[in-house]
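J.: Build me a structure from this.
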Amino acid sequence: MAPLAFNSTIPIIDFAPFATGNPVAQREIADQISRACRGVGFFYVCNHGIPQALVNQVFEQMQALFALPLEKKSQLAWSDEVSNRGYVGIERERLDPSQPGDLKEAFNLGKQEAASPSALTMNRWPDDLEGFQPTLLTFWQACAEEMLRILQAFAIALDLPKDFFTPLHDEYDNTLRLLHYPPIAQLPKPGQIRAGAHSDYGSLTLLFQDDIGGLEVQTVSGEWVAAVPIPGTLLVNLGDLMQRWTNDVFRSTPHRVRVPPTEKQGQHRYSIAYFCHPNPKSAIACLPSCHSEQHPPQYPSILAGDYLLSRLQATY
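T.: The predicted structure is shown next:
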């Protein structure tokens, strides 16, 4: 394997030792994750469990999806915060509600329901892209399994039983989001960028980037640093509910996708985000290892589903 690029702010964690099941190795990986989560709130994972060939297939399928005519994509349109599925057009979403709409389009998928799903919870599949649905469902499952492995490491890092988070995420109320940032065809509006500054909403996010770049992460000091694409890795960041769970011990970090410099504005950018959310009825209350007399609980208990819905309502 070729040497990985080095980022002095966002650490790179080799997850292979965790998969061995050795408690000492798992503790070491958990300690590395703990340091990242207490600091920048982002970390790269190499030697994760998602095959690169599958990731490549998803990028190919999403490029075909976003190349469809707008009329076709609009037939799959996102309709409401409860479903949170379907196609989201350019400027439809404002991740920073104080700024103009984002210069991106997206396609959201939820878990594939079993028999007789409600119309509100049905995924919207394009009918003329061969292989799209099976590829995305296979990828969905791979991300769900990786999510649980990483949550095990989080639990160890927080001095909890290894499977503490597993039953709190076993309904897989997650969102797989395909993202396309088209070339910049005209001068952006004041304050408009490709994805406005925001923090994610749930427990954690798995992010896969192409090689174009543009993602930036805000450090504790307020500086924006590039989260450069590193081949063969996935990028993990925390969401707001994990920060609430940990009483601000772990950090849900603001991030954004900037408008590229002029010489790169003709390029397409693609990324894949898998947003991991607790079960809707999971109560998010301060974990026992994250408070003390000197650091009492900072947040009231809240149901995960109620928090997610409130954040989505503010975004659209």
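
J.: alpha carbons only for contacts and neighbour counts from here, please
T.: Fine.

J.: so what's Leu151 closest to, chain neighbours aside?
T.: Phe165 (6.3 Å; Cα to Cα, 6 or more residues apart in numbering).

J.: thought the one you found was touching Gln152?
T.: Yes: between Phe165 and Gln152 there is a contact under Cα atoms under 8 Å: 7.1 Å.

J.: which one of those two has more residues nearby?
T.: Gln152 (22 against 18; other Cα atoms under 10 Å).

J.: To compare against the first, here's the next sequence to fold:
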Amino acid sequence: MTDRNFSSIPLLDYSLALSSSTKSQFIIDLRHALINVGFLYLSNTDSMVDRHLIDTLKDYIPKLFALPQEEKDKIRMANSLHFLGYSRLGAELTKGKTDNREQFDIATEHISRWKSGDPDYWNVWGPSQYPDEALIPGFQQTMKTYLSQVAALGTHFITLIAEALGLPPEGLSRFYDTPDRMQHRGKVVQYPVPSERSQSDQGVGPHYDAGFLTILLQASPHPGLQVQNLSGDWIDAPPIPGTFVINFGRALEFATKGIARATSHRVLSPPVGSLSPRYSVPLFHNIALDVRVRDSKYELEFPPEILKLRDERGNLAHTDSINYSEFESQPSGMVQLMGRVKSHPDVAQRHYPALFKQFFPEGLPKQGFAY
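T.: Predicted coordinates:
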């Protein structure tokens, strides 16, 4: 039996997946990460994501958060039907508790196709808000290019996941729409250094991610990301220069009959006394809005040897993390919308009042404002 209680995150070399002589070993290593860990580091991705582009983006991030508060507030998330824009420090909730982070939600380019009579969740995707170009020249184009390249990496990585699960490379394509009807959501996040008097070290509380995979750039050298193994222990995933962190979401776990593992994780604030904030840039690689992953039309058949590896691992332990169980019955877009409503209730109150009343019958909580 495999060691279910991992104590470190595996490191995979993406360049090995691009050579016929080394791809088979990469697929074996990816299969282990998929089934037994749920997380991995990915190195040598320069063929997909330009290294100079990453360095340029990292240089922009402190300047982005240093913009005058009134300028950041001009693109506040409450302006956006699509939950895209700026959130002040402490504006987001995880399981009802405040996350100590400031962030800009920025997605790949997309025009909402929603019109009257369409499902509300079609409007969860749409255009991003950017700060005034004159205040931070070049940032918008840098960010758009970065998100486009990382999304393309994710699209190729999905074919590798399919192969690691014993499917053909196109085995997961049924969960995606045409490129013009897809959007992938990114964030630029700052976790400030807490004071000695801070009552919480919660940068982001324990949670799972919703979709198929997340590609995270840890954009500063601070520790903080932690991953929970089956014993409930928190395993550090510190930044490794030149890598992305990739993890798998609940939609993939549901779609693969529990073979792929979604793993609970959290982010701690930087240690007291740190000289600068922690910065990170995740991209959440989405599946199509109308997909119901448990519908029979999306059911996948896996080789017996893959199912055997899942069964040898055993059942995944229950955690207190947000678990997106709505994938059992709801389309992907509705799961996304409900998650946004619960995380940003003031945006929901303004743009989705019926859903807001469903989740917050007593009105806005004292915290959790995206303005």
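
J.: How alike are these chains, TM-score-wise?
T.: The pair, once superposed, lands on a TM-score of 0.86 when counted by TM-score structural alignment, normalised by the length of the first structure; 302 aligned residues with a Cα RMSD of 2.8 Å.

J.: Per the alignment, name the residue of the second structure opposite the residue nearest to Leu151 of the first structure.
T.: Aligned by TM-score structural alignment, Phe165 of the first structure pairs with Leu172 of the second structure.

J.: Which residues are in contact with that match?
T.: Residues near Leu172 of the second structure by Cα atoms under 8 Å, 6 or more residues apart in numbering: Ile158, Thr159, Ala162.

J.: Helices along the first structure, start to end?
T.: 16-19, 23-38, 52-66, 70-74, 132-157, 240-245, 304-315 (DSSP state H).

J.: just how off-centre is the fourth one within its chain?
T.: On the basis of Cα atoms, centre = their mean, to the nearest Å, helix 70-74 of the first structure is displaced by 25 Å from the centre of the chain it belongs to.

J.: Please apply the same query to the shortest one.
T.: Shown here is helix 16-19 of the first structure, whose average C-alpha point lies 22 Å from the average C-alpha point of the whole chain (Cα atoms, centre = their mean).

J.: Check stretch 102-112 of the second structure too.
T.: 13 Å.

J.: end-to-end on that stretch?
T.: Using Cα to Cα, to the nearest Å, the end-to-end distance of stretch 102-112 of the second structure comes out at 26 Å.

J.: quick one, what contacts the counterpart of Thr214 of the second structure in the first structure?
T.: Aligned by TM-score structural alignment, Thr214 of the second structure pairs with Thr205 of the first structure. Contact analysis of Thr205 of the first structure by Cα under 8 Å, 6+ apart lists Leu235, Val236, Asn237, Leu238, Gly239, Ala273, Tyr274, Phe275, Cys276.

J.: now the nearest residue to Thr205 of the first structure once chain neighbours are set aside: how far from Arg177 of the first structure?
T.: What sits nearest to Thr205 of the first structure in space, not counting adjacent residues and going by Cα to Cα, 6+ apart, is Phe275, at 4.6 Å. Distance of Phe275 of the first structure to Arg177 of the first structure, computed by Cα to Cα: 8 Å.

J.: What of Arg38 of the first structure?
T.: According to Cα to Cα, Arg38 of the first structure stands 26 Å off from Arg177 of the first structure.

J.: neighbour count winner among those two?
T.: The neighbour count for Arg38 of the first structure versus Arg177, taken as other Cα under 10 Å, is higher for Arg177 (20 against 16).

J.: Looks like the more buried one contacts Val88 (just checking).
T.: No: Arg177 of the first structure is not in contact with Val88 according to Cα under 8 Å; the separation is 10.2 Å.
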